[in-house]
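In: What would the 3D arrangement of this be:
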Amino acid sequence: MAEMQLDQAIRLFIDEKDYISSATLAGAAEEIFGSLLKREGIPNALDQLFANWSANGAPEIPSPEFRKALNNVRNQLKHAGDPAFDEMEVRNVDSMLLIARAAGMHPSFSDAPTQQLIRFREWWEKNAETLISTLPEID
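Out: Have a look, this model is predicted:
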C-alpha cells in the first residue's frame, strides 16, 4: 500500500503539480514505511535524519522539536490540529522532501525501484538543488 501511495504522490508532484495531495500521500507512505521499519527495530527516515543532524555539529535541537518541525506539514494536512493552519500553503519543496523521505525507505521493502521512483530520481537530479536553495538558512 505504501508503495502505491508513494508512486501516486510522485505522479501528482511531477505531472499535476498538486503539492497538497502529493504531500498527503507521500506523508502517508513515509509513515507506513517508517512504522514497519520501527517494528523490526530499524531506524526510519526521521530517525536517520535526526542522527545525522546531531552527529554533524548542527545547532542542537531536542528530538521532539526536530521531529515536530519536520512533520509539521504532514501532520497539519492529516489532522488539522492547529487552527493557524486552516489555510496553509504547501510548497513544492514540502512535497518533494516528504517524497524523498518515503523514497529513502523504499529499498528496505523492494529489490528494485518503481518506474515512478526512477522518474523522481531523474527529476531530483535536475531540480532539487534549486528547490532546496529556497529553504531558509539556519544560523
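In: can we go C-alpha only for contacts and neighbour counts from here?
Out: OK.
In: Distance-wise, check residue 49 relative to residue 34.
Out: 12 Å (Cα to Cα, to the nearest Å).
In: Tell me which of those two has more neighbours.
Out: Using other Cα atoms under 10 Å, the more surrounded residue of residue 49 and residue 34 is residue 34, with 21 against 16.
In: what's the closest non-adjacent residue to the more buried one?
Out: residue 44 (4.8 Å; Cα to Cα, 6 or more residues apart in numbering).
In: let's see this one next to it:
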Amino acid sequence: MTHIVSKIEAASHQLDWAIRLLIDYGVPIPAITLAGAAEEILGKALGDISAHERLVQTITESHDLGREVVSQQHLNKARNWLKHWTPSKEPEYETFDLLNEAIQVIARGLSNLLKYNQSLPSEGPRFIRWIENMKDYKESSH
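Out: Modelled structure (predicted):
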C-alpha cells in the first residue's frame, strides 16, 4: 500500500513518537534520533530562523565560539554520535545526559514546527505538561 507523505507530516509523526518513547517508555536514545531527524527536516525548511540556527548564532556571539564547535560539539553532539560512527575518529563509548539531550532536541523540533506552520503534533501539549510537572517536582524537592 502506498501513501503520499509530506516531509512536514513525517517530521510531526517523528516528534510524536519521540515524545511517546521518552515519556511512556523512558527510552531517550531513540527519542533523540527520531526528534533529531524531525528537527533537521523542519530546520532546513526554516533556514536561519530555525531553533538550532538561532541557538548557534546566540551562543557563537555571546561566548566567542566557532559555529562548528557550537553546533557539532555541543548542540548536536549526542544526536550525531548516536546516528553515526567513524571508528577511527570516535570512541565506542561516550557519556551523555540522555534525558536532557532528548528534552532539548524534542523542544527544538517542536519550536521549529510551531514556527513553520503554527502547529504542534498531537503529543506536543503532553510533552509541555510533562516538562512543567518535572520543573514543579524539582522545585518542590529543594
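In: What lines up with the residue nearest to residue 34 of the first structure in the second structure?
Out: Aligning on TM-score structural alignment places residue 44 of the first structure opposite residue 50 in the second structure.
In: residues of the top helix by length along the first structure that come out buried?
Out: If you go by DSSP state H, the first structure has its longest helix at helix 19-39. Residues 19-34, 37 are the ones in helix 19-39 of the first structure that count as buried (16 or more other Cα atoms under 10 Å).
In: Just say helix, strand or coil for the equivalent of residue 112 of the first structure over in the second structure.
Out: Alignment note: residue 112 of the first structure maps to residue 119 in the second structure; criterion TM-score structural alignment. At residue 119 of the second structure the chain is in coil, as set by DSSP: H, G, I helix; E, B strand; the rest coil.
In: show me the contacts for residue 14 of the first structure.
Out: Taking Cα atoms under 8 Å, 6 or more residues apart in numbering, we find residue 14 of the first structure in contact with 120, 123.
In: separation between it and residue 20 of the first structure?
Out: For residue 14 of the first structure relative to residue 20 of the first structure (Cα to Cα), the value is 13 Å.
In: wait, residue 46 of the first structure sits on residue 67?
Out: Yes. Using Cα atoms under 8 Å, residue 46 of the first structure is in contact with residue 67, at 7.1 Å.
In: so residue 3 of the first structure makes contact with residue 29?
Out: Yes. Counting by Cα under 8 Å, residue 3 of the first structure does reach residue 29; the two are 6.8 Å apart.
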